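**Q** Predicted model, plus sequence, below.
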Amino acid sequence: RTTPNVNKYRTANGVCNNRKNPLLGAANTPLARWLPSIYEDGISQPVGWNPGRLYNGVILPLVRLVSNRIVSTKDADIQADDELTHLVTFFGQWNDHDLSFTPSSPSIRSFSSGINCDASCERSEPCFPIRIPLGDPRLPSGRDSCLPMFRSAPTCGSGNSAFMFGGVPNVRQQINSLTAFLDVGQLYGSDEGFARELRDLSNDNGFLLVNDRFQDNGRDLLPFTKVASNMCSTRNHILNTTGLPEVPCFTAGDVRVDENIALTSLHTVFLREHNRLARALRLLNPHWSSETLYQEARKIMGAYHQIIVIRDYLQHIVGPEAMKRKLGTYPGYDSSIDPSIANVFATAAYRFAHVTIQPLVFRMDENFQDHPQFPSVPLYEAFFTPWRVVFEGGIDPLIRGLISRPAKLNQQNHMLVDALRERLFAFTSQIAMDLGSLNMQRSRDHALPGYNAWRRFCNLTAPQNKAELAAVLKNTNLAQRLINLYGHPANIDAWLGGVAEPFVPGGRVGPLFSCLIATQFQKIRQGDRYRDDDRFTCPGLGLYFLSQLYKVESYGIQAFS
């Protein structure tokens, strides 16, 4: 079926961005493989599925053990980043949610035995539990002690030897349910039907839906979801009270909108900006239809996003050298480039910002001091709490906190705060999760090659022993601890190796992640037929928006510098 205006406006699901190959970069297509997978059976079994399997002559360590010995830090030991604000951290999450989401298996029970993955430590597809090591400081260790994890869903027909192409097994591949483009899909949705549900079709203004029950000091809030769920019913758990009203989860183009209130605040800013743009466009063009107003506002929003990410964000992450090599002068659209999100980017490299998250979500008053009525919130009490936005001062205190308080500085001996390692989703899961362990177990689920393979991919040296690893990390003690766990540098999980590296000059990641992140965005930019920022000829609107989001100079701190 022909999609209307397919050459003038993006489709919500990214289909037809590439005219020659309409599915390149589209939603619900496989993640790209930049290196071959290393499934233990060559088809589907994740790394670590068979406990006795040797890698470079040794058994891989339990990811929770690695998290305990390498990743953990205490709040008292955290150092603030003296250059970047907390906005960098949560803008990174906002941006990530525009590019990739890998759905888990739709089943919560083993396909073969019927066991509940949430209630068993048995490895049985799709259950891939995270085993607890002996002497774990928080969790009881033993034969039946684990953190539950579900495997990512495979693309249709993959990971099954019964599906053969010319006698070659169809190796398991994971799905990206979002488009690969910088199209603000986290606001608008990556599915045509859902994108329509998020629009206000009761008038001809081209608006997105807003909340019909509550406002934020006269300003709009995100609408509530119509899907029945207890995920956001955390108020009574956290406040230890009864009888107070719960509110539903908010809804937006990405399902993770409620993961924390800082992210929710950014969703709200962009929602308001779309409607502000549509309102302004209607004044300029009263003859435009609701569809045209919506699409033109959406196009400008896409331009904002591309400018902010490429010009104002990435250079401070990957450093000026990688920007110059990979993201310098735009050479133009190239239909031969596949913009699809790489498995290693989604599963490892773009999770670098986890180690920049503070243990608090800061809330500031009009003078950028600690808010007297609504103090800063412990991060673990900010997960899935839309009621804090509704009943505790709206988004202004949160935005002020993001632009005036520092990010956490990633240090080799202080990586992941306890709120993420010991109390992740404490009020919405049966047991609090560990983000470090999840990152490494997910990499193994996706059969990502280890640290050295990705170093070679980026034309970097591949350390072969403790001395060479110590030279790469510029840290002999850390190299020794990693060798004690992994036996060989090649075995180190890609996410851990990446966040353990010293920063490149002018960046906030090491050489490996600088290469992988810059390479991915190079492909996204050159493989996108709709380069909205290159055709964006209304800089006044862009400057207006940037001044609202990044108005921090008068407080002595700049958001991205």
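**A** In hand now; what should we look at? Numbering: from 1, shown residues only.

**Q** drop to CA atoms for contacts and neighbour counts, all remaining ones
**A** Fine.

**Q** does the nearest residue to Phe352 once chain neighbours are set aside sit in a helix or strand, and which one?
**A** Closest residue to Phe352 apart from its sequence neighbours, by C-alpha to C-alpha, 6 or more residues apart in numbering: Val499 at 6.1 Å. Using DSSP states H and E, Val499 falls within helix 494-500.

**Q** for that helix, packing partners?
**A** helix 435-445, helix 451-457, helix 511-526 (3 or more C-alpha pairs under 8 Å, 6 or more residues apart in numbering; DSSP states H and E).

**Q** Gln45 and Tyr39 touch, don't they?
**A** Yes: using C-alpha atoms under 8 Å, Gln45 is in contact with Tyr39, at 5.2 Å.

**Q** So for those two, which sits in the more crowded spot?
**A** Tyr39 (22 against 19; other C-alpha atoms under 10 Å).

**Q** Quickly note the distance from that one to Ser443.
**A** 11 Å (C-alpha to C-alpha, to the nearest Å).

**Q** which residues in the stretch 51-200 of the chain form helices?
**A** Per DSSP state H, counting those that start in this stretch, the stretch 51-200 of the chain carries helices over the ranges 63-66, 86-99, 185-188, 192-197.

**Q** how about the helices and strands packed on helix 494-500, which one is nearest Asn95?
**A** helix 511-526 (11.6 Å; C-alpha to C-alpha).

**Q** put this beside the first:
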Amino acid sequence: MNFLKVSHFDALHLQSFALNKRVLTPAYDDGFNSARSKAVSGNSLPNPRTVCLKVSPPPSKPLLENSISQIYAIFGQLLIHDMSGTSASTDSSGTELDCPCGSTDSNCLPITWPSNDALLNQTCQKFARSSASFPDTNCSLAYREQLNLLSSYIDGSSIYGIDESRANELRTFSDGLLKTSSPVTEKGQTVTDGTYLPLSNDTCSSSDTDYKCFLAGEYRTSENLALVSMHTLFNREHNRIAAILKTQNPTWTDENLYQESRRINIAILQHIVYNEWLTMVVGNSSLAPSQNAEYYNGYDSIINPALSNEFSTAAFRFGHSLIRDKFSRYDSAESQLKPLNFTETVFKSDYAYDVKGQGIHSILKGIIKDNCWKFGTFGLELQNYLFAKIENNTYSATDLLATNIQRGRDHGLQPYTKYVKHCHGIDVKSYDDLKDLLSSTARTILQSVYENVDDIDLYAGGLLEKKISNTTLAAKTFSCLIMEQFADLKNGDRFYYENGPTVNQGAFTLDQLSEIKKITMACLVCNNYGLTTIPKNVFFNPSDTNPNFDCSTLESQVDLSKWTGIF
């Protein structure tokens, strides 16, 4: 139990399947349930696909960030999958709604595609509302809320599972190890050194192969192969730690080895998030861990650590715009292979078994070398071809940007201007009031699609804002909402890795904490992927200020001897 003192909201947010919180009260059309669909004038809000094509018109060439690598965005995907998951509405049998074009179900909001759309063979996009929950047993006194299927905490649930059943499914129950699979093709060829994730019973492959999906702590593990490479990283790190602890502590039981390896691995995840990853969103972060061997002890039982709707439905989805259309790949000799379209890796495992490219190792190398896509712009793969398929001679695909805009309306998020007031104290009356946040071009784009400045969707406005600096990714309003959330996650988590024994009786010793604070993402990759060189900060491309270094000279190794004899 994360809370020692359980208040009403503690009970609601203690476990998975709990309500998201809100920064601002919702803006449902009817005040409690109907998706936000009306402009200030009473007319309909602009079509999400139309907004998408105005905010981020399909680029004629790749638009890339100057120095930030693609692995940054993929790690962010692993992170949000550790904290957030939302289910779609279901029918009376419990099956997720299909929501085809023309559906009149109140929980369906299909997105009509304009008649002059570039993809003329698609007329609409299916869209089911998120499943509803009400924070009060008397639903007439409350407004529609959405459940988080996960715990909100950065607790390694994407690695280990959210409950005991999933955790047990992933364990070997021998020497504290997690299950793995062998990287072997259907023809019996070994793809690479090292292990892969265990396999599920579901098929993730093209029609002429039968490769299975990969299995980890949560249900979206095989969403793309770059994400699989991140899951594999933490699976391997757990087993690497467990093997060392076993050698140092031969009398430890399987349970001792598993739980302590898990605890260290989660602490490493938290440290990388707050020490390296978060600072690149917002610049120098006040939430960064102390570089000294000292406890934080900032836990506050009054803080509600649940994810805000604004964070999970809009602000943190800034990372969607960082995903490239193509993933580069490199073989063992560092020669470049044929790149993969992003959609070729979505719930498809085939290229994980490409012998020439060493499977996911080639993709991991690519996301380290590649720049990520430019913040605020979407590539064609995520705008026009995501989840593309042909059924009954009808083409269908998902526009992720349009989906995010529609999801914000589904969840009743207030207009962008209300969050500008919340974050920056600016009382917006006209587009000119946004000149400090939005360029003249951005204001013109929004004015061309929204009737009134108070109609702007949070996601659309946030994407077009000026970035804080050239070395940060998100802009000011998204950064504000992200920082508020990560402060709550840090200060509302009794098990946050820097907390001492006055807060968490199972805290790390100061010597152990000092070792964990040595770790970097580059160190983690070196230890588990057999690379020879890597940028000192793997989230940035190599440069004079971020040189490549030899993995064999790593100084940031965790000395696990500090865990000898603790049981």
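**A** Arrived safely. Remember, it's a predicted structure, so these values are computed and weren't measured experimentally.

**Q** Verify the contact between Ala500 of the first structure and Leu473 for me.
**A** Yes: with contacts counted by C-alpha under 8 Å, Ala500 of the first structure reaches Leu473, the gap being 7.0 Å.

**Q** So between these two, which is more surrounded?
**A** Applying other C-alpha under 10 Å to Ala500 of the first structure and Leu473 shows that Ala500 carries more neighbours, namely 24 against 19.

**Q** what does stretch 462-473 of the second structure contact?
**A** If you take C-alpha atoms under 8 Å, 6 or more residues apart in numbering as the criterion, stretch 462-473 of the second structure is touched by 55, 67, 279-283, 315, 318, 375-377, 416, 437-439, 442, 474-478.

**Q** run the last query once more with 7 Å
**A** The contact list for stretch 462-473 of the second structure (C-alpha atoms under 7 Å, 6 or more residues apart in numbering) reads 280-283, 318, 375-376, 437-439, 442, 474-478.

**Q** what about burial for the residues you listed, which qualify?
**A** Neighbour counting with 16 or more other C-alpha atoms under 10 Å marks 280-283, 318, 375-376, 437-438, 442, 474-478 as buried within the contacts of stretch 462-473 of the second structure.

**Q** In helices only, show me the residues you listed.
**A** Using DSSP state H, 280-282, 442, 476-478 are the members of those that sit in helices.

**Q** Let me know the closest of those residues to Gly42 of the second structure.
**A** For those, the nearest to Gly42 of the second structure is Ala442 (24.4 Å; C-alpha to C-alpha).

**Q** Contact partners for the closest one?
**A** If you count contacts by C-alpha under 7 Å, 6+ apart, then Ala442 of the second structure has Leu464 around it.

**Q** Aligned against the first structure, show me the partner of it.
**A** Residue pairing (TM-score structural alignment): Ala442 of the second structure is matched to Leu478 of the first structure.

**Q** thinking again about what came up before, let's have the helices of the stretch 51-200 of the first structure in a markdown table, adding distance to Arg272 of the first structure and mean neighbour count.
**A** Shown next, in a markdown table, are these (distance: least, C-alpha to C-alpha, whole Å; neighbours: other C-alpha atoms under 10 Å):
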| stretch | distance to Arg272 of the first structure | mean neighbour count |
| --- | --- | --- |
| helix 63-66 | 41 | 22 |
| helix 86-99 | 16 | 22 |
| helix 185-188 | 11 | 25 |
| helix 192-197 | 16 | 15 |
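
**Q** and of those helices, who's closest to Glu381 of the first structure?
**A** Counting by C-alpha to C-alpha, and looking across all of those, nearest comes helix 86-99 at 16.3 Å.

**Q** The second structure: matching residues for that closest one?
**A** The aligned range for helix 86-99 of the first structure in the second structure is 70-83, by TM-score structural alignment.

**Q** average offset between the matching stretch and the first structure?
**A** Here stretch 70-83 of the second structure, set against the first structure after superposition, deviates by a mean of 0.7 Å using mean C-alpha distance after the TM-score superposition for the first structure.

**Q** Quick one: residues contacting the aligned residue in the second structure for Arg400 of the first structure.
**A** In the second structure, the residue matched to Arg400 of the first structure (TM-score structural alignment) is Lys365. Contacts for Lys365 of the second structure (C-alpha under 7 Å, 6+ apart) come out as 329-330.

**Q** ok so, going back, specify, as a residue range, where the helix holding Val499 of the first structure falls in the second structure.
**A** Taking TM-score structural alignment, helix 494-500 of the first structure hits residues 458-464 over in the second structure.

**Q** Quick one: average offset of that stretch versus the first structure, please.
**A** Mean deviation for stretch 458-464 of the second structure: 1.1 Å (mean C-alpha distance after the TM-score superposition for the first structure).

**Q** ok now that stretch, how far from the chain's centre?
**A** Put simply, stretch 458-464 of the second structure sits 18 Å off its chain's centre (C-alpha atoms, centre = their mean, to the nearest Å).

**Q** The top helix by length along the first structure vs the second structure, mean deviation?
**A** Assignment by DSSP H gives helix 261-284 as the longest helix of the first structure. Mean deviation of helix 261-284 of the first structure relative to the second structure after superposition (mean C-alpha distance after the TM-score superposition for the first structure): 0.8 Å.

**Q** which residues make contact with that helix from outside it?
**A** Contacts for helix 261-284 of the first structure (C-alpha under 7 Å, 6+ apart): 90, 94, 187, 205-208, 220-222, 257-258, 288, 293-294, 297-298, 301, 361, 382-383, 385-386, 395, 398-399.

**Q** circling back to that earlier point, can I get the helices and strands packed on helix 494-500 of the first structure in a markdown table including distance to Gly556 of the first structure?
**A** Output for those, formatted as a markdown table (distance: least, C-alpha to C-alpha, whole Å):
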| stretch | distance to Gly556 of the first structure |
| --- | --- |
| helix 435-445 | 33 |
| helix 451-457 | 38 |
| helix 511-526 | 28 |
